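Undergrad: here is the input, now give the coordinates:
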Amino acid sequence: MHIQNLRREQAEQFWKLRLEALKTQPEAFGSSYEEQVHTPMNEVESRINDEPDNYILGAFTEEGELIGMAGFRREQGRKMRHKGMVWGVYVTSAHRGKGIAKALMQEILRRGQAIEGLRQIQLAVVTANTAAASLYKGLGFVSYGLEKEALMVDGRLYDEEFMAYFLG
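TA: Below you'll find the predicted structure:
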């Protein structure tokens, strides 16, 4: 497996994995499959950036299959630029338990250290996703809040825990 930034020419591969994530784990994401499935490919391509503070990492097999992803973007406002956010972390079910999500997150944290002025990296995780929450805590993320009933999926309510990793 290797990890690299996704490029716009990999948009179709990325979007297939993103839609899989939204369909198979709807409670884990704020976006829904139904809202996203008809997104035009040129819009998907425009979401893929290759900047030091705005990118999507992909985890690829040696054969080039995209099996995991994680996005990062830095806040843009003058008063918020000291924060970045992780979004869209997902690994295909066939490749879970192999340390792929951990490797993606470690790469985001490593890169975060090199971004001048970045002080913290934040994320939100559904509390029902205990494996993800445990991974993030194991990497040094700390909880700073809980939103009760943050998401409703098929009539079921889910709480979200907000976490931050403090750099330096």
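Undergrad: from now on I want contacts and neighbour counts done on CA atoms only, so please keep to that.
TA: Fine.
Undergrad: who's in contact with Leu104?
TA: By CA atoms under 8 Å, 6 or more residues apart in numbering, the contact list for Leu104 reads 3, 57-59, 69-70.
Undergrad: typed the wrong thing, it's Ala94
TA: For Ala94, no residue counts as a contact, taking CA under 8 Å, 6+ apart as the criterion.
Undergrad: helices of this protein, start to end?
TA: Using DSSP state H, the helices of the chain run over 11-24, 33-36, 41-47, 100-113, 130-138.
Undergrad: please give me the structure for this one as well, since I'd like to look at both together:
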Amino acid sequence: MPTDYHYTYFRVSKTEDLDRSAQRYRDLRLQALKLSPASFAATYESEALLTDEYWKWRLSQPGRETFVCAARPEANPNAFNEEDLEWVAQLTLLGPRTKEEFTLPAASGQPEPGPDDEEERWQLLGLYTLSSHRGRGIAKRLCAEAIKYLVEYRVEPKNVHVRLMVKPGMEAAVRLYRGLGFVEVGSCTLAEALIANGEGDLLPEGYEVKEKFCARGGHVMLQCFTRDSV
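TA: Modelled structure (predicted):
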């Protein structure tokens, strides 16, 4: 019989209990890379070698916000133990991004960003839910938590654009994001996606002439909202 869980959604602190948070973030990230390798550009083999200090740096890095869903069994709802919590889903926001950082080549079809004083831009990446917890609306709730953070981040500019990129062939992911309010606005190369996601260091030397990195087949998706209408 499936276990019932209580779910909590929150932004991970960059300072409080960082050692423990980094360990949990690492464990979930490595599970994602091992169980769903096609969803990521990075590999389990490469990230399993990273140090504890790296994972703490990744969580506390300026311009990077991590959001998590934590689960605990409802067998005893009156008891609470930190060790009962399991991180089961996460996503990351990078930003705010400048107009230059957000711009893609005209061939992408993505609309040109507006002036920096008129719109704020973020890149969403790394949305993942453990398979044992899927089908419970977690991705939707987690995205809502991230959007709530952006609404409260500051007053101006009013217009906020959140972008994500999906690898070619991941039609299930595209459908998921459509259901979360994103619309497809263009196409991207693997190189453009890696750079936009802050993973440009994964690009090999000479990638500019390699079909794998330059073929335009990825999905560029965007969600736009105004802070005073959410």
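Undergrad: re earlier: which of the contacts of Leu104 of structure 1 fall within strands?
TA: Counted as lying in strands by DSSP state E, out of the contacts of Leu104 of structure 1, are 3, 57-59, 69-70.
Undergrad: chain neighbours aside, what residue packs nearest to Gly84 of structure 1?
TA: Among residues not flanking Gly84 of structure 1 along the chain, Arg74 sits closest, at 4.0 Å (CA to CA, 6 or more residues apart in numbering).
Undergrad: any idea how far Leu59 of structure 2 is from the equivalent of the one you found over in structure 2?
TA: The criterion is TM-score structural alignment: under it, Arg74 of structure 1 has Gly95 as its aligned partner in structure 2. Taking CA to CA, to the nearest Å as the measure, Gly95 of structure 2 and Leu59 of structure 2 are separated by 14 Å.
Undergrad: what's near enough to touch Arg81 of structure 1?
TA: Taking CA under 8 Å, 6+ apart as the contact definition, Arg81 of structure 1 lies against 74-75, 117-118.
Undergrad: one step back: looking at Gly95 and Leu59 of structure 2, which one has more neighbours?
TA: Neighbour count, other CA atoms under 10 Å: between Gly95 of structure 2 and Leu59, Leu59 has more, with 22 against 18.
Undergrad: now do the contacts for that one.
TA: For Leu59 of structure 2, the residues meeting the contact criterion (CA under 8 Å, 6+ apart) are 12, 14, 18, 22, 65-66.
Undergrad: aligned to it, what sits in structure 1?
TA: By TM-score structural alignment, Leu59 of structure 2 lines up with Ile48 in structure 1.
Undergrad: residue boundaries of the strands in structure 2?
TA: Listed in chain order (using DSSP E), the strands of structure 2 are 5-11, 64-73, 86-97, 119-129, 159-166, 183-188, 218-226.
Undergrad: run through the neighbouring helices and strands of the last one.
TA: Secondary-structure packing of strand 218-226 of structure 2 (3 or more CA pairs under 8 Å, 6 or more residues apart in numbering; DSSP states H and E): strand 159-166, strand 183-188.
Undergrad: wait, which of these is closest to Asp84 of structure 2?
TA: Asp84 of structure 2 lies closest, by CA to CA, to one member of those: strand 159-166, at 32.1 Å.
Undergrad: could you check how far the closest one is from the centre of its chain?
TA: If you compare the mean C-alpha spot of strand 159-166 of structure 2 with that of the full chain, they lie 11 Å apart, counting by CA atoms, centre = their mean, to the nearest Å.
Undergrad: which neighbouring elements make contact with that strand?
TA: Counting contacts by 3+ CA pairs under 8 Å, 6+ apart, strand 159-166 of structure 2 is packed against strand 119-129, strand 218-226.
Undergrad: and for Met64 of structure 2, the neighbour number?
TA: No Met there; residue 64 of structure 2 is Arg. Residue neighbour count, defined by other CA under 10 Å, stands at 18 for Arg64 of structure 2.
Undergrad: how much space between the closest residue to it other than its chain neighbours and Asp19 of structure 2?
TA: If you skip the residues right next to it in sequence, Arg64 of structure 2 has Leu94 as its closest partner in space, 4.7 Å away by CA to CA, 6+ apart. The span separating Leu94 of structure 2 from Asp19 of structure 2 equals 21 Å under the rule CA to CA.
Undergrad: these two: which is more packed in?
TA: Higher neighbour count among Leu94 of structure 2 and Asp19: Leu94, with 21 against 15, using other CA under 10 Å.
Undergrad: shouldn't the more buried one be in contact with Gln123?
TA: Yes - contact between Leu94 of structure 2 and Gln123 holds when scored by CA atoms under 8 Å: they sit 5.0 Å apart.
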